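**Student:** whatever this is, show me its structure:
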Amino acid sequence: MTPPTDDIDSGCPLLFGRVLDGNGGGRIIEWAEAQKWVPAGPNEVIWLHVCRTEPGVQQWLEEGLGIPESTAELLTSDATRPRAFRDGETLVATLRGINFNPGAEPEDMISMQLWSDGRRLITLRRHALQTPREVLAMIDRGVGPPDAGATITLLAEMLITRMSQAIVDMNSVLDELEDDDPDEHAEAMLKRISTIRRNCLGLKRHMAPQHEALELISRDAPSWFEDDDRREIAESIARLRRYLDDIDISKESALVLQDELRARSLASSEHATYMLTIVAGIFLPLSFLTGLLGINVGGVPGLDDPDAFWQVAGLCALLFVALIVVFRRLRWL
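**Tutor:** Got it, this is the predicted structure:
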């Protein structure tokens, strides 16, 4: 079977559609048939994955599915903060996943809106998202979810599971930075650490509301949402909570490493300044003496003495040794 793609035909908002048979499989359904679909059996459920930016999507939601205007606007809007609510026997939610598209950063989250009444499941997205395509591949192999509740649960679970890869990648970078030589790559290391901290903040800011949305689904889902689905959602919530804790740990580790690098850089700078101060303290009296003897006025001692130079040089050497001794006794050296 052809691998699922996320491409759309011009003028058709449907990315893919399947009619679930209740046993883990499903048949392909096209856009024309999907708009007039009615269940042929008690276990049939239709799942349509739609590009919400295509023209006519909101109108289809309102007129074709009977979704209230305010809900249809939410499903097609750019208000992508994770949330969920129940409207009678329908469930509406907005979830977010990691953006693994080329050139994207982990904190560039992708949103996915969903609406379901138990017999129909509509998921909507703006940018390509890998999770729905993975679930679709499972259905095409006959090992997918049997109904709408299980599909929603699996989508939420896989969105959360993909977070672990981003966290593992960040921790791997932190481990590499801890083993790197800060004296040679301090500036590059600080830049990478700042990127990790920014990613951690972005993940925490986007995923923390998803925790609340999943809790609402688990607590207040419609009756067609089975007990097994609620338990799976509870497991996903627990996993998300652990990931959020891991993000906090990664952020603190990055902060500790960043502070250590900055402290080492500051200590190196302070040591250089200290050594320059010591050198200046040693040579300042010598410079004063030689400058005093070099003034171009009458009466300078030794002006006519051929041995005066060596006498001054010896005096400077004695003064240099005396200053070294004094500095050592003061523990400046």
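
**Student:** going forward, measure contacts between C-alpha atoms and count neighbours the same way
**Tutor:** Will do.

**Student:** helix, strand or coil for the residue positioned nearest the centre of the chain?
**Tutor:** For the chain, the residue nearest the mean C-alpha position is residue 199 (3.0 Å; C-alpha atoms, centre = their mean). Here residue 199 is helix, with the state taken from DSSP: H, G, I helix; E, B strand; the rest coil.

**Student:** isn't it up against residue 107?
**Tutor:** Yes: applying C-alpha atoms under 8 Å, one finds residue 199 in contact with residue 107, separated by 5.2 Å.

**Student:** rewinding a little: ok, now which ones touch the residue nearest to the centre of the chain?
**Tutor:** Listed by C-alpha atoms under 8 Å, 6 or more residues apart in numbering, the contact set of residue 199 reads 105, 106, 107.

**Student:** let's have these in JSON lines, adding neighbour count, distance to residue 292 and secondary structure.
**Tutor:** JSON lines is the format used below for the contacts of residue 199 (neighbours: other C-alpha atoms under 10 Å; distance: C-alpha to C-alpha, whole Å; DSSP: H, G, I helix; E, B strand; the rest coil):
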{"residue": "105", "neighbour count": "16", "distance to residue 292": "66", "secondary structure": "coil"}
{"residue": "106", "neighbour count": "24", "distance to residue 292": "67", "secondary structure": "coil"}
{"residue": "107", "neighbour count": "21", "distance to residue 292": "67", "secondary structure": "coil"}
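
**Student:** stretch 140-159: end-to-end distance?
**Tutor:** For stretch 140-159, the first-to-last residue distance is 20 Å (C-alpha to C-alpha, to the nearest Å).

**Student:** so what touches that stretch?
**Tutor:** Under C-alpha under 8 Å, 6+ apart, the answer for stretch 140-159 is 1, 20-27, 43-45, 47, 95-98, 116, 118-121, 131-132, 135-139, 224-226, 229, 232-233, 236.

**Student:** which of those residues are buried?
**Tutor:** Buried members of these, counted by 16 or more other C-alpha atoms under 10 Å: 20-22, 24-26, 44-45, 47, 95-98, 116, 118-121, 131-132, 135-139, 225, 229, 232-233, 236.

**Student:** any idea how far apart the tips of stretch 39-48 sit?
**Tutor:** Stretch 39-48: ends 14 Å apart by C-alpha to C-alpha.

**Student:** excluding chain neighbours, what is closest to residue 30?
**Tutor:** Computed as C-alpha to C-alpha, 6 or more residues apart in numbering, the closest residue to residue 30 that is not its neighbour in sequence is residue 17, at 6.5 Å.

**Student:** before we move on, back to that, and the buried ones among the contacts of stretch 140-159, which of them are in strands?
**Tutor:** Judged by DSSP state E, strands contain the following of the buried ones among the contacts of stretch 140-159: 20, 26, 45, 47, 95, 96, 97, 116, 120, 121.

**Student:** identify, from the residues you listed, the entry nearest to residue 173.
**Tutor:** residue 97 (21.4 Å; C-alpha to C-alpha).

**Student:** test my guess that that closest one contacts residue 107.
**Tutor:** No: assessed by C-alpha under 8 Å, residue 97 is found out of contact with residue 107, at 9.5 Å.

**Student:** okay, and residue 300 sits in which element?
**Tutor:** Under DSSP states H and E, no helix or strand contains residue 300.

**Student:** second chain to compare with the first, below:
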Amino acid sequence: MSGFGYRIIGGKAERVAIKTALSQDAELIWVHLSTNDEHAQAWLRDEAKLQDYVVDALTAVETRPRCEAFDEGALLNLRGRAQDGAPGVNGDLLASVRIWAVRGHVFSVTRKAMIAVEEVQKQVETGDVHDPGDLIAEFAASITEDLDPHVADLGDELDDCEEALDANRVFELRRKVSRVRVESIGYKRFLQPQRAALEKLAALPCDWLQDDDRLHLNAAADRAARMAEELESIRERSALMHEALTDLRAEQIDTRGLIIAVVAMVFLPLTFITGLYGMNVPLPYQHAPWMFDAITATCAAITAGVVIYFVQRHWFRL
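**Tutor:** Next comes the predicted model:
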């Protein structure tokens, strides 16, 4: 079982071992577990004395952002970017953190290393966290601050694709647009319920949530809503961009097919004439010294006539 613990007294944080964290006297005890194995479940149940439904929620395999109030505590699930940037359980692009908070104690659990956890640790060590409300507000703020520029980068990548729209780069652009679209859908899937979870937590009648904590939670919820709206715009733009690239590719194929058809129409009568005079049977004037020049001139005239016809019909441009 891996993780860490902090004891906070008077705004000063001291890192402590998980085994001895609950035996410490402090204004706030924060224990973070970075695994969900049986040892973690046993510790949460036997040492932390948490109820079974809380332990099950903290160690569940699949989670979605939500907030539930139980007695004097609150259970909160949030999603943030993982440290390695790789998809998590079931291909999810975001890692989850599950938090159980009561007065004086906060327990958090992650299956994958999350960038926001390190940021929250820094804030705790600098003395900015004094109670469970401050800690949860730091989690919400760190997650949104880390995710916001990444969402903006997705929009910038899509802008670059729109500026670089070219028939010769269709396959490259389609791969890039598809990746942006998949990521935007993956992020938006969790940002909408995350906004609702933060707003619900801010409205809970918990005595360990101060007014400034509620303001920070509402600010994080508003930021999550703005990112969700931006991701929806990116998703729609990606779909339109994909359709434009498909149309551009189809137009490119039609143009090439037209060129091949024109070339075939030019050489079809020429092939007939050369094939006719290539037969091993007696033909009129086949031994005449001027016959080669006559056939060559006829082929040139037919070629010019076919090309001029296509140009006048606007089927082909020189």
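
**Student:** got a TM-score for the two of them?
**Tutor:** The TM-score (TM-score structural alignment, normalised by the length of structure 2) is 0.88; 314 aligned residues with a C-alpha RMSD of 2.5 Å.

**Student:** so which bit of structure 2 is stretch 321-331 of structure 1 matched to?
**Tutor:** Alignment of stretch 321-331 of structure 1 against structure 2: residues 304-314, by TM-score structural alignment.

**Student:** buried residues in that stretch?
**Tutor:** 306, 307, 310.

**Student:** cool, and stretch 84-102 of structure 2?
**Tutor:** For stretch 84-102 of structure 2, burial by neighbour count (16+ other C-alpha under 10 Å) applies to 88, 92, 93, 94, 95, 96, 97, 98, 99, 100, 101, 102.

**Student:** aligned partner of residue 59 of structure 2 in structure 1?
**Tutor:** Using TM-score structural alignment, residue 59 of structure 2 sits opposite residue 76 in structure 1.

**Student:** look up the closest residue to that match, ignoring the ones flanking it.
**Tutor:** residue 52 (5.3 Å).

**Student:** longest helix anywhere in structure 1?
**Tutor:** Scanning structure 1 for the longest helix, with DSSP state H as the assignment, gives helix 227-293.

**Student:** which other helices and strands contact that helix?
**Tutor:** Where contact means 3 or more C-alpha pairs under 8 Å, 6 or more residues apart in numbering; DSSP states H and E, helix 227-293 of structure 1 is packed against helix 148-179, helix 182-220, helix 308-329.

**Student:** which of those sits closest to residue 91 of structure 1?
**Tutor:** helix 182-220 (8.0 Å).

**Student:** thought residue 234 of structure 2 was touching residue 186?
**Tutor:** No: between residue 234 of structure 2 and residue 186 there is no contact under C-alpha under 8 Å: 12.0 Å.

**Student:** these two: which has the busier surroundings?
**Tutor:** Using other C-alpha atoms under 10 Å as the criterion, residue 234 of structure 2 and residue 186 rank with residue 234 on top: 25 against 17.

**Student:** so what does the more buried one match up with in structure 1?
**Tutor:** Checking with TM-score structural alignment, residue 234 of structure 2 has residue 250 as its match.

**Student:** nearest residue to its match other than its sequence neighbours?
**Tutor:** Closest residue to residue 250 of structure 1 apart from its sequence neighbours, by C-alpha to C-alpha, 6+ apart: residue 171 at 6.5 Å.

**Student:** burial count for that neighbour?
**Tutor:** Residue 171 of structure 1: 20 neighbours (other C-alpha under 10 Å).

**Student:** then the one 3 residues further on?
**Tutor:** Residues contacting residue 174 of structure 1 under the criterion other C-alpha under 10 Å number 20.

**Student:** likewise residue 298 of structure 1?
**Tutor:** With other C-alpha under 10 Å as criterion, residue 298 of structure 1 counts 7.

**Student:** quick check: the equivalent of residue 138 of structure 2 over in structure 1 vs residue 146 of structure 1, distance?
**Tutor:** Residue 138 of structure 2 maps onto residue 154 in structure 1 when the alignment is built from TM-score structural alignment. Distance from residue 154 of structure 1 to residue 146 of structure 1, counting by C-alpha to C-alpha: 11 Å.

**Student:** identify the residues contacting the residue nearest to residue 239 of structure 2 when sequence neighbours are not counted.
**Tutor:** Once flanking residues are discounted, residue 239 of structure 2 sits nearest to residue 181: 7.7 Å by C-alpha to C-alpha, 6+ apart. Residues in contact with residue 181 of structure 2 (C-alpha under 8 Å, 6+ apart) are 234, 235, 238, 239.

**Student:** output the helices and strands packed on helix 227-293 of structure 1 in JSON lines; the columns should cover distance to residue 270 of structure 1.
**Tutor:** Putting these into JSON lines (distance: least, C-alpha to C-alpha, whole Å) gives the following:
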{"stretch": "helix 148-179", "distance to residue 270 of structure 1": "23"}
{"stretch": "helix 182-220", "distance to residue 270 of structure 1": "15"}
{"stretch": "helix 308-329", "distance to residue 270 of structure 1": "18"}
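
**Student:** nearest to residue 37 of structure 1 among those helices would be which one?
**Tutor:** Once those are compared by C-alpha to C-alpha, helix 148-179 is nearest, at 15.6 Å.

**Student:** which parts of that closest one are buried?
**Tutor:** Result for helix 148-179 of structure 1 [16+ other C-alpha under 10 Å]: buried residues 148-164, 166-167, 170-171, 173-174, 177.

**Student:** and stretch 283-300 of structure 2, by the same measure?
**Tutor:** Buried residues in stretch 283-300 of structure 2 (16+ other C-alpha under 10 Å): residue 299.

**Student:** same deal with stretch 284-294 of structure 1?
**Tutor:** Neighbour count says stretch 284-294 of structure 1 has residue 286 buried, by 16+ other C-alpha under 10 Å.

**Student:** please apply the same query to stretch 270-278 of structure 1.
**Tutor:** Neighbour-count burial for stretch 270-278 of structure 1 flags residue 278 (criterion: 16+ other C-alpha under 10 Å).

**Student:** which residues of structure 2 does that stretch align to?
**Tutor:** Counting by TM-score structural alignment, stretch 270-278 of structure 1 corresponds to residues 254-262.

**Student:** mean per-residue distance, that stretch to structure 1?
**Tutor:** By mean C-alpha distance after the TM-score superposition for structure 1, the fitted stretch 254-262 of structure 2 averages 1.1 Å away from its aligned residues in structure 1.

**Student:** how close does the residue nearest to residue 316 of structure 2 when sequence neighbours are not counted sit to residue 301 of structure 2?
**Tutor:** In space, residue 316 of structure 2 comes closest to residue 310 once its chain neighbours are excluded; the distance is 5.6 Å by C-alpha to C-alpha, 6+ apart. Plainly put, residue 310 of structure 2 is 14 Å away from residue 301 of structure 2 if you go by C-alpha to C-alpha.
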